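*Asks:* following is a predicted model, sequence given first.
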Amino acid sequence: MGGEIIEGPMLDPDKTSFVAYFPLPVRYGLTIGELAQFFNAEDHIGADLHVITMKNWHRNYFFESTGLKWIPPSPALRTAKGSVLYPGIEILQNSGVSVGRGTQAPFEQFGAPWMNGDDVAAALNERHLPGMRFVAQSFIPVGGPYSGQRCGGVGIRVTDRFAARSMRLGLEIAEILQRLYPKEFDTAKLVGLVGNADTVQQILAGVAPEKIIASWSDALSAFDQVRRKYFLYK
């Protein structure tokens, strides 16, 4: 996912959990070693921590730049491309949408039995989101939500990883599904994975995605200044 781009709202302090340990944005732009240093200092852990740095890695590298074989960090994260989309697509799962778990392309598609993929893909393409385009495609998950059911869905094609913003995508999808399928799409349940109540309230209120993103700006700028103290790579 690279080490330059940060996205999303900051985690509310009362939303910490097994999958959200410390107040961070959804996409925080740190390597695992840098993140360990961040936690050790900012959460006052005080461990005798030693991080062995990599050679020849740069912050603008995506995983494919390393030439290494992709090893899934989680069973559903099967591809490097899926990892780029994951931050914005996974937030939808609690709201009644399959995010492709149980298929060959998790996080590269989303859908539900109640969804018309043509309508949703057309609405997304009308937004002209940088680095992405969308095609209607149905799928039948063999596990996870809607296992064994045909889902009308949308496939996500990443055309420029550097331009693509997955959290912007997640907001756009949520806005479209809330508008087209208000009875089926449970917007309020986004909060469990977004981790920020104000963001979800803005979606519920119909605030435009670009305005929601602007509301994150000050907190992201402050976080960016802190995270830079723990950079190990340029």
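*Replies:* Sure thing, it's come through.

*Asks:* contacts, neighbours, all on C-alpha from now
*Replies:* Noted.

*Asks:* tell me how far the nearest residue to residue 96 once chain neighbours are set aside lies from residue 55.
*Replies:* Nearest residue to residue 96, sequence neighbours excluded (CA to CA, 6 or more residues apart in numbering): residue 185, at 5.9 Å. To residue 55, residue 185 is 46 Å away according to CA to CA, to the nearest Å.

*Asks:* between the two, who's got more neighbours?
*Replies:* Shown here are residue 185 and residue 55; by other CA atoms under 10 Å, residue 185 has more neighbours (23 against 7).

*Asks:* before we move on, what SS does that one have?
*Replies:* Following DSSP: H, G, I helix; E, B strand; the rest coil, the label given to residue 185 is coil.

*Asks:* gap between the lengthiest strand in the chain and the chain center?
*Replies:* Ranked by number of residues, the top strand in the chain under DSSP state E is strand 152-158. On the basis of CA atoms, centre = their mean, to the nearest Å, strand 152-158 is displaced by 15 Å from the centre of the chain it belongs to.

*Asks:* just checking, what packs against that strand?
*Replies:* Contact analysis of strand 152-158 by 3 or more CA pairs under 8 Å, 6 or more residues apart in numbering; DSSP states H and E lists strand 109-112, helix 117-125, strand 132-136 as its packing neighbours.

*Asks:* turn these into TSV, columns for mean neighbour count and distance to residue 9.
*Replies:* Output for the helices and strands packed on strand 152-158, formatted as TSV (neighbours: other CA atoms under 10 Å; distance: least, CA to CA, whole Å):
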stretch	mean neighbour count	distance to residue 9
strand 109-112	27	22
helix 117-125	18	22
strand 132-136	19	22
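
*Asks:* below is structure B, check it against A:
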Amino acid sequence: MMLFLFVATSCGNNASSKNSHSPAVSPSEIAPIEVGANRTAEYLPLISDKRVGIVANPTSVIFRDGKSREHTHLVDSLVKLGVNVQKVFAPEHGFRGTADAGEKVKDGKDPKTGLPVISLYGSNRKPGPEQLADIDVVVFDLQDVGVRFYTYISTLHYVMEACAENNKPLIVLDRPNPNGHFVDGPILNPKYKSFVGMHPIPVAHGMTIGEYARMINGEKWLARSMQCPLQVVACDNYTKDMPYDLPIKPSPNLPNAQAVNLYPSLCFFEGTNVSEGRGTEKQFQVYGSPDLPETKYSYSFVPKPNFGAKNPEHNGKLCYGEDLSKNGRLNRIELKWLIRAYNNTAGKSAFFNKFFVKLAGTETLQKQIEDGTPEKDIRKSWEKGLETYRTVRKKYLLYKES
């Protein structure tokens, strides 16, 4: 089993250079993507004689090879290799991934390895000095989905800040962004900074988590403009336009590639009275509400408690809406479903809740929808901010994009 650890010994690109690409070849000759965790020759020498803390969840794995989905967990593998892992830090949903969205993750002990697990979701979002005192280096390996309100990049921020404050080096093992092929959405207004939006970026930011770490450092977004001692172990054979179907779901309610691709568009419904499919088998692939009329929506569903949603919105109620599970791959954020749902809701004053502005990162989007602003004009209002962001973003990219 531990042979899984040594399949990735060749050098690819690193944190300070772009991927190199061969002349045009047939798809069958293109080398498979190699995630940062698989490139063990790059990071084992950096941690082999160190006391290590690892920020990890179920996606933190080493694959048998670039084409197989067989894997071992990073923490389990390093422990078996004799690496001195001191503890695990767990983000939203927990280390082994059993917690609902928004559910407090508790400290504990991992039953498989016996390692202490420190929660970074709840009252303690940043490792404290006492939690880093027995650690020489922190390894960060989480599969992100490229969306501002997906909280793993907020956890990244606080881990970087803790490392900067305590002079601990951070190694980020990079993974592809399944939504890395587009940049879209309104830019966050710092007035609405929260754990679901910490930085002035668009909803779909178009960066891997390793690139994003470089941006946090480079733009001096950490407290007191501190710099984190950072090294990124980049993916190999990856470009941003490559479709990437996540081998392991990144959280309980993103079960497949369709849900991940629709997430930047449908998550806005969490700031409304409309369900985005939690409590069904099609999370983030359907939307609906008891307040939407049957006469205008042929699809219906009834949310019920399930894994990842112990008490889903509209629990046990018949909801009318749309099934988007067969929708084609999106290359931008779609607002048409949100606008249509608002326009078809009789009690419009109860449609939005306070969470919507946090998700949007601005109060403008809600006002535009309430005022009946056409989608094309809403999108036009994003253009200047997106242009500025793309210019800044270029400085931190590690991978080629079309």
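*Replies:* Sure, I can see it. The structure presented is a predicted model; accordingly, all values stated were derived computationally and were not measured.

*Asks:* give the buried residues for the longest strand of the first structure.
*Replies:* For strand 152-158 of the first structure, burial by neighbour count (16 or more other CA atoms under 10 Å) applies to 152-156, 158.

*Asks:* OK, contacts around the residue mapped onto residue 119 of the first structure from the second structure?
*Replies:* Applying TM-score structural alignment, one finds that residue 119 of the first structure aligns to residue 296 in the second structure. Residue 296 of the second structure sits next to no residue when contact means CA atoms under 8 Å, 6 or more residues apart in numbering.

*Asks:* and the gap between residue 296 of the second structure and residue 321 of the second structure?
*Replies:* 8 Å.

*Asks:* quick one, helices of the second structure?
*Replies:* Taking DSSP state H as the criterion, the second structure contains helices spanning 40-47, 74-80, 129-132, 152-166, 209-218, 257-266, 336-344, 355-360, 364-370, 375-393.

*Asks:* what's the burial count for the aligned residue in the second structure for residue 29 of the first structure?
*Replies:* Counting by TM-score structural alignment, residue 29 of the first structure corresponds to residue 206 in the second structure. Neighbours of residue 206 of the second structure under the rule other CA under 10 Å: 27.

*Asks:* quick check: closest non-adjacent residue to residue 206 of the second structure.
*Replies:* Leaving aside its sequence neighbours, residue 206 of the second structure sits nearest to residue 180 (CA to CA, 6+ apart; 4.3 Å).

*Asks:* hang on, the one you found packs against residue 260?
*Replies:* No - if you go by CA atoms under 8 Å, residue 180 of the second structure and residue 260 don't touch, sitting 11.4 Å apart.

*Asks:* burial measure for residue 80 of the first structure, as a count.
*Replies:* Neighbours around residue 80 of the first structure, by other CA under 10 Å: 17.

*Asks:* and if you look at the one 3 residues further on?
*Replies:* Residue 83 of the first structure is flanked by 21 other residues according to other CA under 10 Å.

*Asks:* do the same with residue 367 of the second structure
*Replies:* So residue 367 of the second structure, with other CA under 10 Å, has 12 neighbours.

*Asks:* what's the counterpart of it in the first structure?
*Replies:* Aligned by TM-score structural alignment, residue 367 of the second structure pairs with residue 201 of the first structure.

*Asks:* who touches its match in this structure?
*Replies:* Taking CA under 8 Å, 6+ apart as the test, what residue 201 of the first structure contacts is residue 188.

*Asks:* one more time with 7 Å, if that's ok
*Replies:* Applying CA atoms under 7 Å, 6 or more residues apart in numbering to residue 201 of the first structure gives no contacts.

*Asks:* hang on, the earlier thing: out of the buried residues of strand 152-158 of the first structure, who's nearest residue 37 of the first structure?
*Replies:* residue 158 (31.6 Å; CA to CA).

*Asks:* separation between the closest one and residue 190 of the first structure?
*Replies:* Taking CA to CA as the measure, residue 158 of the first structure falls 24 Å from residue 190 of the first structure.

*Asks:* with distance to residue 119 of the second structure added, can I get the helices of the second structure in TSV?
*Replies:* As requested, the helices of the second structure are exported to TSV (distance: least, CA to CA, whole Å):
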stretch	distance to residue 119 of the second structure
helix 40-47	22
helix 74-80	16
helix 129-132	11
helix 152-166	11
helix 209-218	20
helix 257-266	25
helix 336-344	34
helix 355-360	23
helix 364-370	33
helix 375-393	30
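
*Asks:* among those helices, which comes closest to residue 61 of the second structure?
*Replies:* Among those, the nearest to residue 61 of the second structure by CA to CA is helix 74-80 (4.8 Å).

*Asks:* which bit of the first structure covers that closest one?
*Replies:* Under TM-score structural alignment, helix 74-80 of the second structure corresponds to no residues of the first structure.

*Asks:* ditto for stretch 163-171 of the second structure
*Replies:* Under TM-score structural alignment, the alignment places stretch 163-171 of the second structure onto no residue of the first structure.

*Asks:* which residues touch the residue nearest to the spatial centre of the first structure?
*Replies:* Compute the mean C-alpha point of the first structure, and by CA atoms, centre = their mean the closest residue is residue 87, 1.0 Å away. The neighbours of residue 87 of the first structure, taking CA under 7 Å, 6+ apart as the test, are 26-27, 166-167.

*Asks:* from those residues, which ones fall inside strands?
*Replies:* Reading strands off the contacts of residue 87 of the first structure with DSSP E, I get 26-27.

*Asks:* any of the contacts of residue 87 of the first structure buried? List them.
*Replies:* Here, 16+ other CA under 10 Å leaves 26-27, 166-167 buried among the contacts of residue 87 of the first structure.

*Asks:* can you pick out the most distant pair from the contacts of residue 87 of the first structure?
*Replies:* The largest separation in those, counting by CA to CA, is between 26 and 166 at 10.0 Å.

*Asks:* circling back to that earlier point, residue 72 of the first structure is nearest to which of the helices and strands packed on strand 152-158 of the first structure?
*Replies:* Closest among those, using CA to CA: strand 109-112, at 17.6 Å.

*Asks:* run the chain-centre distance for that closest one.
*Replies:* The chain centroid and the centroid of strand 109-112 of the first structure are separated by 15 Å under CA atoms, centre = their mean.
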